[in-house]
Structure formats: structure tokens, C-alpha cells
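Novice: Model the following, please.
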Amino acid sequence: MSTTTATLDQVISTLTGYRYAYTDEHALHRGIDAALTVAGIQFVPEVNLSSRDRIDYVAGTVGIEVKVKGSTAALRRQLTRYATHPTIQQLLVVTTLRRHRELPTSISGIPVTVLVVGGGLS
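Specialist: As a prediction, the model looks like this:
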């Protein structure tokens, strides 16, 4: 199987087409790992963007943050910090919480897409 540098559309298509079985965030991570690997998408898990910030995945220039709990305000603060990192050109939030759809579509000029597992895109 060959691997490819991911675009946002490829990552979304891959993650949308996968059926997740999870009970917590770690299990959801395992599903995401499996989906990206089967699709041949190159990714790096747990990337340190700074001494304070570690994003769940980087696939190409797409930063992926996974959430199963937490407030939208706290997530927005987190994404605002991530958006300042020079290698992140797009942010994708994979979440189980529909309220995260309230996030802006752009933070600090970086496009933000929210994928609600089982609930589609916003």
C-alpha cells in the first residue's frame, strides 16, 4: 500500500467513511489511526507544537484535534494557539459534540473544519 501526503478533503473523506466504535477519546484515536493508515494517509500522532501545546495529529499541513468532551470556548483557545504554528495551514476538529460546530470557520486566518463523528460536517 502506498502512502500519500494528505489534503484536508482526503482526511475528511477518510474519517467520514469510517465507522467508529469507541467508549473514550483513546478508543476514538485508535479508530482514527486505523482509518488514516488503511487509506494510506501519512500522519504523525501527538505532535508538540510548543512546550505547552501538543496537537493530536498532523497529516501534511492539516492539524487534527480530537475531542469527546470540553467546552467550545476552551477548544477555541486551544485552536488559536495551534493556528500560530507555521506548519499548520488548516485545522480539523474531530468531535463527538455537536456544540463544537459553534467554532468559527477561521481562526487567525487558518481555516477550521468541524467533523462531528456520526453527525457530519459544519
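
Novice: CA atoms for contacts and neighbours, from now on please.
Specialist: Fine.

Novice: Residue 46 contacts residue 53, correct?
Specialist: No - contact criterion CA atoms under 8 Å: residue 46 and residue 53 do not qualify, at 9.7 Å.

Novice: now the strands for the chain?
Specialist: For the chain, the strands defined by DSSP state E cover 44-48, 54-59, 62-67, 90-95, 106-107, 110-116, 120-121.

Novice: Please provide the structure for the following sequence as well, for comparison with the first:
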Amino acid sequence: MVVCTDVGDAAREVAEYLSGFSYLWSTERDLQDGIWDILQRSGFAVQRELALTRRDRPDFTVDAGGFKIVVEVKIAGPLNTVLRQLGRYAEHPDVKGIVLASGKRTLLAGVPPLLHGKPIALALTAGRL
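Specialist: This is a model prediction of the structure:
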């Protein structure tokens, strides 16, 4: 893994790593399981469903270069709902960046590069059952 000097680089590194693999999935849980398998072999320190609060539990929390990056996996849903969820994560002071991972390009379209001043990187997780 590359040493990250800023949080934007850290989020992009995680997103690029995840985008470098093909995943077999038919449900969001399948895709989460595939990403979990990949992250465990990545060299990143990673946790699954670490609670930020009772309401906020991102799919993964990754330590990338000392920056806490959350990874949220989505395969469906309205963009405004996804952005609301990511916005809640971005409001947490410990969260330094966010990766939105999806097997659907249409879900990634329209995601801004920043939410509440925190960088968002996108990971297209190709493949499907």
C-alpha cells in the first residue's frame, strides 16, 4: 500500500483498490461479503460494521495511512437517500473520508466530491451473478 499524505489520497487509494477486483454478487450482502474478503487481504486495518452511533453503522471502516475512511456499499436506492446516509457519516469527527462502493454506475453518478468537507471517493465494483 502507498503511504497517504492526505485524506483525499487515502480515500482514493481505498476506492482504487476495491475497483481493481471483480465481484460475484446478486444482493448487497453478497457484494459486502466480497468486499470484506478483499479488504481482509489488503494490508489495510479494517473493521466490519463498526458503530459510529446507534443509528450510524457503515459497512466497513478502513485505516488508510492513519486516516479513518468509511466504506458504504450500495446496489440500489435513490441518490438523495444514499447522500443523506453518507452525510451523517461525514458529520462524525473521527471519519476523515468516505468511499461509496457500488456495482451500478448509475448509483455513483451525481455523488459530489465532498460532503461536509470530507472527501468522497467512488469504487465501481464490477461483476454480478
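
Novice: From residue 15 of the second structure, how far out is the aligned partner of residue 80 of the first structure in the second structure?
Specialist: Using TM-score structural alignment, the equivalent of residue 80 of the first structure in the second structure is residue 87. Applying CA to CA, to the nearest Å, the value for residue 87 of the second structure to residue 15 of the second structure is 18 Å.

Novice: Between those two, which is the more surrounded one?
Specialist: A direct count of neighbours by other CA atoms under 10 Å for residue 87 of the second structure and residue 15 places residue 15 higher, at 22 against 17.

Novice: Not counting sequence-adjacent ones, nearest residue to residue 20 of the first structure?
Specialist: residue 31 (5.9 Å; CA to CA, 6 or more residues apart in numbering).

Novice: how much space between the one you found and residue 21 of the first structure?
Specialist: 7 Å.

Novice: in stretch 115-129 of the second structure, what's buried?
Specialist: Under the neighbour-count criterion of 16 or more other CA atoms under 10 Å, stretch 115-129 of the second structure has 115, 118, 119, 120, 121, 122, 123, 124, 125, 126 buried.

Novice: which one of those is nearest residue 81 of the second structure?
Specialist: The closest of these to residue 81 of the second structure turns out to be residue 115 (CA to CA; 13.7 Å).

Novice: So what does that closest one match up with in the first structure?
Specialist: Per TM-score structural alignment, residue 115 of the second structure is aligned with residue 107.

Novice: how close does its match get to residue 119 of the first structure?
Specialist: Residue 107 of the first structure is 22 Å from residue 119 of the first structure, by CA to CA.

Novice: try residue 42 of the first structure
Specialist: In terms of CA to CA, residue 42 of the first structure sits 25 Å off from residue 119 of the first structure.

Novice: Map residue 48 of the first structure across to the second structure for me.
Specialist: In the second structure, residue 48 of the first structure lands on residue 51 (TM-score structural alignment).

Novice: how deep is that match tucked in, by neighbour count?
Specialist: When neighbours are defined as other CA under 10 Å, residue 51 of the second structure has 13 of them.

Novice: Surely it touches residue 58?
Specialist: Yes - using CA under 8 Å, residue 51 of the second structure is in contact with residue 58, at 7.2 Å.

Novice: returning to that earlier point: so which of residue 31 and residue 21 of the first structure has more stuff around it?
Specialist: residue 31 (18 against 10).

Novice: Let me see the contact set for the corresponding residue of the second structure for the more buried one.
Specialist: For residue 31 of the first structure, the aligned position in the second structure is occupied by residue 34, per TM-score structural alignment. Applying CA atoms under 8 Å, 6 or more residues apart in numbering to residue 34 of the second structure gives the contacts 23, 24, 25.
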